[in-house]
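*Asks:* got a sequence here, can you model it:
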Amino acid sequence: MPRVRTLIRSGLGSALLAFTALSSPLASAQETAQASAVRPALWKVADEDTTIWLFGTIHVLPEQVDWYAGPVAKALDSAQELVTEIPIDDTEQAQGTILQMAARKDGKSLRDTLSAKERTAYEGALTSIGIPAQAFDANDAWFAALMLTLIPLKTAGYSTETGIDQQVAARARARHLANHAFETVDYQIGLFDNLSEPTQRAYLDEVVEALPDVKTDVDRMVAAWKAGDADHLAELMNEDESDPEIRKVLITDRNANWAKWLKARLDKPGTVFVAVGAGHLAGPGSVQDQLAAAGVSSTRVQ
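*Replies:* Okay, here's the model as predicted:
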C-alpha cells in the first residue's frame, strides 16, 4: 500500500491532528491504560553554541507509550524552542481548512469522475467501514483517500490523544517555549489539494485496494518507531512507492526546505527541539540526508 505508507511517512500533521474531530469511544480507555516503555529515535545536530535535536513523532497511536524518558526527555527539557510542522495551536484551524480545500469546485460528484470499476471498488470500501456511499461525493479524491486511511485507524483505537505530537505540544505550552513552524496549515493541506487529478485518482485507487490491511501495515510501522528502528521504518514506508509526484511533493521537497532552515538556525545560539513526523527522519532523502548534502552532520543519540 504505497500511498498509505507515504501518507504516514509524510507526517502531514495538520491533516492527522484534525482527525480529532471524529469521535472515538476508545479514547478514555486508552488514556487510563498503563503506558508501555519505548525508545524512539533521536538525533543531534550541533556546533559550538547551538544544539538541534531531531525527534520523529507518530501522530496517532493505539495506546499510551512512555516516550518521555532518557535522552529524549533531557533534550526536550533543555530546549528553548520547539520546532514543529505547523503551529502547535493551529489544530482547530486545520479542520476548517481541510473541509474548505477538499470541496470539489468542478460541479461534479466524486463518484461520477470514477470509472465503473473504480466506483464499484470505492463504494464497496466505504460500505465495509460503515460509511454511506455518497459521504464524500462533494469532495476531492485526495480527501476521500485520506478518510479511507484514517477512519479504520480511528475505529481500531488509534487516537491523536495518545499520539506524540499533542503530548510534545502540551509540554511546550507548560514551559512557554517559543514555537517555530516549518509550514502553515494552508500550505500543508494545499500539498494534497494541488496534486494532479491523475495522481489523486491513483492515490484513491490504491488506498481502496489496500484498505483491508491498513491497520496491520500501520501497526508494523508503529512497532518499528517504538523500537527506534529507523532503517526498518524507512523500509516499511518506502516499500513499493512508485509515484514521483507524491514522493517529491509530500516528502523530498519538504525535507530539503526544512534542512535549509535548520542549517541557517545553527547561526543562532540556543537549543532547539524539532518534533516532526518520523518518516521525515528515515530513509533516502530524509532531513538528515539533506543536511549532510549541505555539509551538516547529525549524530544518532537514541
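*Asks:* going forward, measure contacts and count neighbours with C-alpha atoms only.
*Replies:* Noted.
*Asks:* what is the burial count for residue 135?
*Replies:* 12 (other Cα atoms under 10 Å).
*Asks:* who's in contact with residue 231?
*Replies:* 282, 283 (Cα atoms under 8 Å, 6 or more residues apart in numbering).
*Asks:* again with residue 6
*Replies:* 237, 238, 241, 246, 247, 250 are the contacts of residue 6 under Cα under 8 Å, 6+ apart.
*Asks:* residue 8 now?
*Replies:* Residue 8 touches 237, 277, 279, counting by Cα under 8 Å, 6+ apart.
*Asks:* can you confirm it is in a strand?
*Replies:* No: assessed with DSSP: H, G, I helix; E, B strand; the rest coil, residue 8 is helix; it does not lie in a strand.
*Asks:* I have a second one here; can you model it like the first so I can compare?
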Amino acid sequence: MSRFVFGVVASLVLAWNVPAVAVEPTAPADTASLDTIVVTGEQPGPGLWKVSKGDHAMWVLGTLSPLPKRFEWRAAEVAWRIAESQEVLLAPHVKMEPDTGFFGQLALLPSLIGIRDNPDGAKLADVLPADLYAQWSTLKQRYIGRSGKVEKWRPIFAARELYVAAIGSAGLAEKPIVADAVRKAAKKAGVPLRPVVLEIGIEAPKALLKDFKKAALDDQACFRATLERVDTDLARMTARANAWATGDLGALRALPHVDEEGPCRDAILKLSLAREHGLDGIEAKVRKAWLDAATDVLDRDTTSFAILPMRLVVDADGYLAALRARGYSIEAPDDGAGDVAE
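*Replies:* Prediction:
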C-alpha cells in the first residue's frame, strides 16, 4: 500500500503516514520456528498471476509491505511482461479535490499544527486504559526510546510511530520498490500507465482540518491492534517479507492475508465528518473503479500488466476472484496450485 484506502485517510487529515495495521489471526503452534533473519542481496520476488479470456491476458503482480530493507529485486520477468504490454494498470488510489498542491499545503500549515495531538492537551496516559498504556510504555521504550512528543499524540498517530520504529528494528521498511520499478520499466518500454483514481471533493479543507482537531476519535481499537501486532507478529511480518522477496508462494499462502488497515481505517471513517464528505462506502467504490478499469483493459488490450496488493490478489473475496466471477480465467504463478479461492 502503498495502500489505497489510506490514501483516503491521508487526504482527509492532510497528514502523512496514517497507520495501516491490525491484528492477524493467532499464530500456529510452529510460529516460533519461523526464520526471522531478513533476506538481503538480489532476490527474484514473486511470480505473476495471469488473468485471461480468449487471446487477451493481463499479468498481475501482487505487492507487499513492509519488505526487507536491504534486498535488490531482480525484476527481469516484470520488465519483460511490461515491455510486451499495451498498458500498465496501476493500483487504485484516492485523490482529494481540490488538489491543493505544495503551496496550498503551506497555506494549511497553521491548521496542521497540533492535528496529531489529543484535544485539550491530553496525553496518552489520560486517554488510554491503564493496561493498554502499560503495554504501550514497554513497547515504546523498546522501539522508540525516551521521546516525549509522542505521548501527546492521538493513539492512531502514536501507533503509527511505534509500528514504523518496530519494523525498522526488524530490518523491514515501507518503500515503493515495486511501484518505482514498474514505472521505470514502463517508461523505458514506452508503455502507458493507466491510473485508477477515485476523486473525493473537499469544498473547505481548512474547515475540515479544524473539525478534525476537535473530533472525538474512537481509535483505541486501532491502537490496541497495532500494539498486539508489534508485540507478537514481527516474526510473521518478517516471514511474509522474506517469502515475497524470495518468491516463495507456498509460504505466502500459508501466512494469512488479512485486512491490515481495518481498525485504523474505521477509526477515521466512522467520524460523522468523514461521512459528510463522501467517504462512507469508499472501499466498494474503489473496488468497482479498479474492476471496471481492469475489465476495460482486458477487453481492449491483447496483453497488459497490473499491480495490486497481494491480499487483493490471493483472497477469496479479492479483486482477482471478482474478475473470475466476471468470466475471466485466473492462473496462479505455480500453474494454478492453490489458485485464488473459489
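*Asks:* which of the contacts of residue 6 of structure 1 tops the neighbour count?
*Replies:* residue 237 leads these on contacts (other Cα under 10 Å) with 27 neighbours.
*Asks:* quick check: the aligned residue for that one in structure 2?
*Replies:* Taking TM-score structural alignment, the alignment pairs residue 237 of structure 1 with residue 256 from structure 2.
*Asks:* in TSV, list the contacts of residue 8 of structure 1 along with secondary structure and distance to residue 186 of structure 1.
*Replies:* Shown next, in TSV, are the contacts of residue 8 of structure 1 (DSSP: H, G, I helix; E, B strand; the rest coil; distance: Cα to Cα, whole Å):
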residue	secondary structure	distance to residue 186 of structure 1
237	helix	25
277	strand	18
279	helix	21
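*Asks:* what does residue 182 of structure 2 align to in structure 1?
*Replies:* Checking with TM-score structural alignment, residue 182 of structure 2 has residue 168 as its match.
*Asks:* now what about stretch 75-82 of structure 1, what contacts it?
*Replies:* Applying Cα under 8 Å, 6+ apart, the set of residues contacting stretch 75-82 of structure 1 is 53, 172, 177, 178, 179, 180, 270, 271, 272, 273, 274, 275.
*Asks:* quick check, nearest of those residues to residue 261 of structure 1?
*Replies:* The nearest member of the contacts of stretch 75-82 of structure 1 to residue 261 of structure 1, counting by Cα to Cα, is residue 180 at 10.8 Å.
*Asks:* which residue lines up with that closest one in structure 2?
*Replies:* Under TM-score structural alignment, residue 180 of structure 1 pairs with residue 194 in structure 2.
*Asks:* for its match, helix, strand, or coil?
*Replies:* Under three-state DSSP, residue 194 of structure 2 comes out as strand.
*Asks:* without its sequence neighbours, what residue ends up closest to it?
*Replies:* residue 89 (4.8 Å; Cα to Cα, 6 or more residues apart in numbering).
*Asks:* quick one: contacts for that neighbour?
*Replies:* Counting by Cα under 8 Å, 6+ apart, the residues that residue 89 of structure 2 touches are 193, 194, 195, 196, 293, 294, 297, 304, 305, 306, 307.
*Asks:* which contacts among those residues does structure 1 share?
*Replies:* Among the contacts of residue 89 of structure 2, the ones still in contact in structure 1 (both residues aligned by TM-score structural alignment, their matches' Cα atoms under 8 Å) are 193, 194, 195, 196, 304, 305, 306, 307.
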